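[1] my questions are about this predicted structure, shown below with the sequence.
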Amino acid sequence: MAPRKKESREPVVIDSGSGYDELNLGRLSLISGQKTVPANLRTWQKNIVTPDGRPVIITCSTIDQQVIPHGLDNDFMVGLLNLCFEAGLPDGPFTVSAYGLLKAAGFPDSAQYYRSLEESLVRLNKAQYTIDEGWYAQGTQRWTTQSFAQVSYLAYQRSTAGVRETSVITVQLAPPIMDSLRSGYIKPLDLKFYRTLSQPLVRAVYRQLDTLQFDDAAPSGLAKELQFPLMGWASRLGIVSDRPDNVERTLRPAHEELLANNYVRQVEITGRGKEKLIRYVFGPPAVSEHPELVSLLMDRGVKQGVAVRLTLVFPDRIEEAARRFDHYVATSQRPIGNRGGLLVSMVQRPEDFANLPGYGAAPSPGAGAAQKREARSGQQQVGTRAPKVDQDIEVLEARAQAHIEGLTGAALYEWVYRQLSVVGVMKRLSPHERGLLEEAIREGHVDGRQLVREMTRRMHAGVHAVEDAIADLRLQVTPQ
């Protein structure tokens, strides 16, 4: 068993334009975007729909007479997510100074914001959420039910005047949030732009839209527009009103600011009363200052919109990630189903790919001529490997194969689900068909390992073979 990471005790601070958002938190919007809420609002429930169309019920309740999380709590939570990355995603609590958390949230160093910081941390620790079959677990690629407080552990120092810049704060984020961060269920967040937005509700609308815009089915990887029932959109954002005219009025300043910044180029509300719909048309794609890095990513399978976002947020990581990717492609003996997704992961989570067998980082500018020639030679001889590399890869693949052969029941289905998701099969099946497939694999009526091999082969044989493969799979799992 690998040693557990120790608690991070060194105060850390983040003050850059690059950052992350966890996709569940961004999509579910667990914190009300309103700057203020009624003082007696201690619980709420809302209904949303997952990206694959299933309804989800989310509830929030607080203790100790606390009001629900709202307003600036969103910003402090974004700060904590990014500080957690800075701390190395520790297994236990991590520590930061109050000043560091203010900076990570994008706020000035003032007594007012130190008071807000303390109040927010308490609310994030006291509010309990239950998400019914709506939290996506990246590891198993399944929707799960979760119940947690976003900050599961909290300790801090305060003087008689309250929290100050040197106060040490120790927090631990909820286990499902940490699992999600470690598994890479994240997206780049432009903290520089996020911090320019003037009010909590503007930032909440931006964060929600920016998460929902990411769409694997879109040609560029980013949706061009989104549409929602107006009252459902208000519920997502935590706007406390049952009157459509009040919701429109509340959202108007946020819309005006996002339009002025060209993040959206059109906001359209149509219909009458509670049947109104709201439609957002996104502005022109961001222009990268590093077109050569965009091309580098796109040449390796990353969609244009996602490539631009990555170069805006992580420009210093792209070239090294591409080198690691090229090495992996050249040495892997297994087909890579989603090349673009793999490279995105290498950019977002470089630490997960730090120990690729046989890989050495590019030579430094001061390296000798012989070392540089050796590196160039290795890049030119794609497909050739040193014996030690072959041995390392063979050992890893043998271990992986032995593990797969030993899977049964639910564990086997979870492995099949992941493999078929990578090649695009699972999204073609209805929830009912997925249930039939799970039952067939669990009971041994379908050989999951053979199914993955056959479906992977046929999914790479052209569009007609894909349709035939899906039809055959449906026949296999449908009761006769």
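    Nice, I can see it. Residues are numbered from 1 along each chain as shown.

[2] C-alpha only now, for contacts and for neighbours.
    Noted.

[3] can you give me the neighbour number for the closest residue to Trp143 other than its chain neighbours?
    Spatial nearest neighbour of Trp143, excluding adjacent residues (Cα to Cα, 6 or more residues apart in numbering): Tyr136 at 4.5 Å. When neighbours are defined as other Cα atoms under 10 Å, Tyr136 has 19 of them.

[4] my read: Tyr136 touches Thr144, true?
    Yes: checked against Cα atoms under 8 Å, the pair Tyr136 and Thr144 is within contact range at 6.1 Å.

[5] please give me every residue in contact with the residue lying closest to Leu222 once chain neighbours are set aside.
    Spatial nearest neighbour of Leu222, excluding adjacent residues (Cα to Cα, 6+ apart): Phe214 at 4.7 Å. For Phe214, the contacting residues are Gly221, Leu222, Ala223, by Cα atoms under 8 Å, 6 or more residues apart in numbering.

[6] okay, pairing it with this:
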Amino acid sequence: MVSKGLPMKPSRQAQYHDELNLARLNVILATNRTKLQHWQKKLQLDAFGEIAIECTAANGHVVPHGLDNDVLMGLITGAVLQNVEPGGEIRLTASELVRLSGLPYCERVFHRLEDSLERLQWTALKISEAWLDEGKQHARSVKLSIVSKHWVENVEDAAVKNPGQWQGVTKLVIRLDPELTRSIRIGYIRPLNSAILGQIKQPMGRSVYRALSLLRTTSTANGPIPLRMELPLVAWADHLGLTHHLPALNRMQKIQRALEPAHTALQSAGYLKDIEYSGRGDDKTVSYTFAAAEMQPVNPEVAQLLKPHLGEQRAIQLATELTSDHVRKVLAQFERLLQTDYSRKVRSRPGLLHDMLISPEKYNSVTGLPEKPSARQPVRELMPINDVMPTPNEAAFEMTFKVLSKDWKEANIRQFKPRMWELYKGGHITISALSRQLADLEPSMVAAQLDRWEEAI
């Protein structure tokens, strides 16, 4: 149980995720305040076709806005980490949701967190032929509420002070719409740049960053991600939800003024290099020149191919790097290799497959030992990994466990130590995975990660 918030240092931040449909549709207004109970938009900004969506809040509520976009990111990231099935629930403390949402830890945020989940539950989205499955071009219509249901699990816990008031130890159970969790499970997600998000302090700035970041990857059907992009200003403001609050008089100047704080934040964070406006009246455009590289979206087909072999997190990481053709070719080679005598030398099948995916030139023959790469040919690695090890190193394990213990209370992690050791000793998990993946989790989420590793054996 977490009683204190974790500092949001860049090295300790979670790997945030967006679900690509909601990110593309941008269903949450960028403004920090609103009185709206209904809005709709119909526009086209990218190569995937028209966006047509209607948003209606229940009586007594307003539509999601501002900080709600951060909470949505936290819910999607939590669903990814816990591998939630359609119709299943995310279970985490309020402190964990705050951290996964990239929000500061304070009592005021907990109150706003409760309000945000209410808005996400009591708002209906009607999406017309704009919901994509697995990245396919054919879009369909859906109706959903982002949160189907949520409740507090430990309201009767005597150890919880002021049980009616949300605090760090409040245990939340949140059920997302099945359409959303299905999309997450098939890998229709993308990683977000935690370092950039951590430098943008206002919700509106983060909303503009996420919308612009995705639009940059979907603006063209093929080819490299552009370094410069020009957008019609009115459509861009409509997409962000800014025009609902602006009177018609001097609308263009007011749009520019509304965008200015977000633009300044994105330049300060090193994401944007320059912003230029051109044209007049309704034909006015805004041009963005980018300074930072873009996080690649997840290839859902690659994620689906690799998850049975490598597990959720590593499959998602590789799905941002590799093509479907490459993965299918290597998987076929991997299966052939396991039919040879070399299979008896394999200590870790996930480790072997990972190495084959990133260094295929080492495995030109499937009938013997991997060929050594040329001294002049650097071996590309996506992350440090020591899956294929001679023997388990108990000293290395103890050192890793000691480092993890510094971040978590000893009582929280001690119960997991035997399971970690058995996974490591059996060659099913690496020191790298322990130090990298577990270090980014709250203690209450570790058991679920260990379950996934054990199920993959």
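    Here it is on my side, so go on. Worth saying up front: this structure is predicted, and the values here are computed from it rather than measured.

[7] re the thing from before, among the contacts of Phe214 of structure 1, which one sits closest to Arg434 of structure 1?
    Gly221 (24.9 Å; Cα to Cα).

[8] I figured the closest one hits Arg309, correct?
    No: if you go by Cα under 8 Å, Gly221 of structure 1 and Arg309 don't touch, sitting 10.4 Å apart.

[9] quick check: which element contains the aligned residue in structure 2 for Leu121 of structure 1?
    When structure 2 is aligned by TM-score structural alignment, Leu121 of structure 1 is paired with Leu117. Using DSSP states H and E, Leu117 of structure 2 sits in helix 107-121.

[10] have a look at how far, on average, that helix is from structure 1.
    Following the fit onto structure 1, the mean deviation recorded for helix 107-121 of structure 2 is 0.4 Å by mean Cα distance after the TM-score superposition for structure 1.

[11] tell me how far that helix is from the chain's mean position?
    Chain-centre distance of helix 107-121 of structure 2: 20 Å, with Cα atoms, centre = their mean, to the nearest Å.

[12] picking that back up, between Gly221 and Arg309 of structure 1, who's got more neighbours?
    For Gly221 of structure 1 versus Arg309, neighbours defined as other Cα under 10 Å are more numerous around Arg309 (21 against 17).

[13] the more buried one belongs to a helix?
    Yes: assessed by DSSP: H, G, I helix; E, B strand; the rest coil, Arg309 of structure 1 belongs to a helix.

[14] residues contacting the nearest residue to it once chain neighbours are set aside?
    Distances taken as Cα to Cα, 6+ apart put Pro188 closest to Arg309 of structure 1, at 7.0 Å, once the chain neighbours are dropped. The contact partners of Pro188 of structure 1, by Cα under 8 Å, 6+ apart, come to Ser18, Gly19, Tyr20, Asp21, Arg309, Leu310, Val313, Gln348.

[15] which of these show up in structure 2 as well?
    For the contacts of Pro188 of structure 1, the contacts that are reproduced in structure 2, applying both residues aligned by TM-score structural alignment, their matches' Cα atoms under 8 Å, are Ser18, Gly19, Tyr20, Asp21.

[16] Gly205 of structure 2 maps to what in structure 1?
    Checking TM-score structural alignment: Gly205 of structure 2 goes with Val202.

[17] what's the first helix or strand after the helix or strand that contains that match?
    Secondary structure from DSSP H and E places Val202 of structure 1 in helix 200-213. Scanning forward in sequence from helix 200-213 of structure 1 by DSSP H and E, the next helix or strand is strand 225-229.

[18] in structure 2, what residues pair with whichever helix or strand comes after that following strand?
    Once the chain leaves strand 225-229 of structure 1, the next helix or strand it forms, by DSSP H and E, is helix 230-237. Aligned using TM-score structural alignment, helix 230-237 of structure 1 spans residues 233-240 in structure 2.

[19] same deal with stretch 419-427 of structure 1?
    Using TM-score structural alignment, stretch 419-427 of structure 1 pairs with nothing in structure 2.

[20] what's around the match of Leu121 of structure 1, how many residues?
    Count around Leu117 of structure 2 with other Cα under 10 Å applied: 22.

[21] still on that earlier bit, among the kept ones among the contacts of Pro188 of structure 1, name the buried ones.
    Ser18, Gly19, Tyr20, Asp21 (16 or more other Cα atoms under 10 Å).

[22] out of the residues you listed, which is nearest to Ile58 of structure 1?
    Asp21 (19.7 Å).

[23] now do the contacts for the counterpart of that closest one in structure 2.
    Matched to structure 2 by TM-score structural alignment, Asp21 of structure 1 sits across from Asp18. The neighbours of Asp18 of structure 2, taking Cα under 8 Å, 6+ apart as the test, are Met73, Ile76, Thr77, Ile189, Arg190, Pro191, Leu192.

[24] the third one corresponds to which position in structure 1?
    Think Thr77 of structure 2. Aligned partner of Thr77 of structure 2 by TM-score structural alignment: Asn82.

[25] and for the fourth one?
    The pairwise alignment with structure 1 assigns Ile189 of structure 2 to Ile186, based on TM-score structural alignment.

[26] roughly how far does that match sit from Gly26 of structure 1?
    9 Å (Cα to Cα, to the nearest Å).

[27] quickly find the element holding the residue nearest to Arg309 of structure 1.
    strand 186-190.

[28] now do that strand against helix 200-213, angle only.
    130 degrees (axes from the mean of the first three to the mean of the last three Cα atoms, to 10 degrees).

[29] beyond strand 186-190 of structure 1, next helix or strand please.
    Counting by DSSP H and E, what follows strand 186-190 of structure 1 is helix 191-196.

[30] mind giving me the packing neighbours of the strand or helix carrying the match of Thr77 of structure 2?
    Following DSSP H and E, the helix or strand that holds Asn82 of structure 1 is helix 73-86. Using 3 or more Cα pairs under 8 Å, 6 or more residues apart in numbering; DSSP states H and E, the elements in contact with helix 73-86 of structure 1 are strand 18-22, helix 98-105, helix 111-126, helix 200-213.

[31] what's the mean deviation for the helix or strand immediately after the third one in the chain versus structure 2?
    Beyond helix 111-126 of structure 1 on the C-terminal side, the first helix or strand identified by DSSP H and E is strand 128-137. Compared with structure 2 after the fit, strand 128-137 of structure 1 shows a mean deviation of 0.8 Å (mean Cα distance after the TM-score superposition for structure 1).

[32] thinking again about what came up before, state the pair within the kept ones among the contacts of Pro188 of structure 1 that is farthest apart.
    Using Cα to Cα for every pair in these, the one that comes out farthest apart is Ser18 and Asp21, at 10.5 Å.
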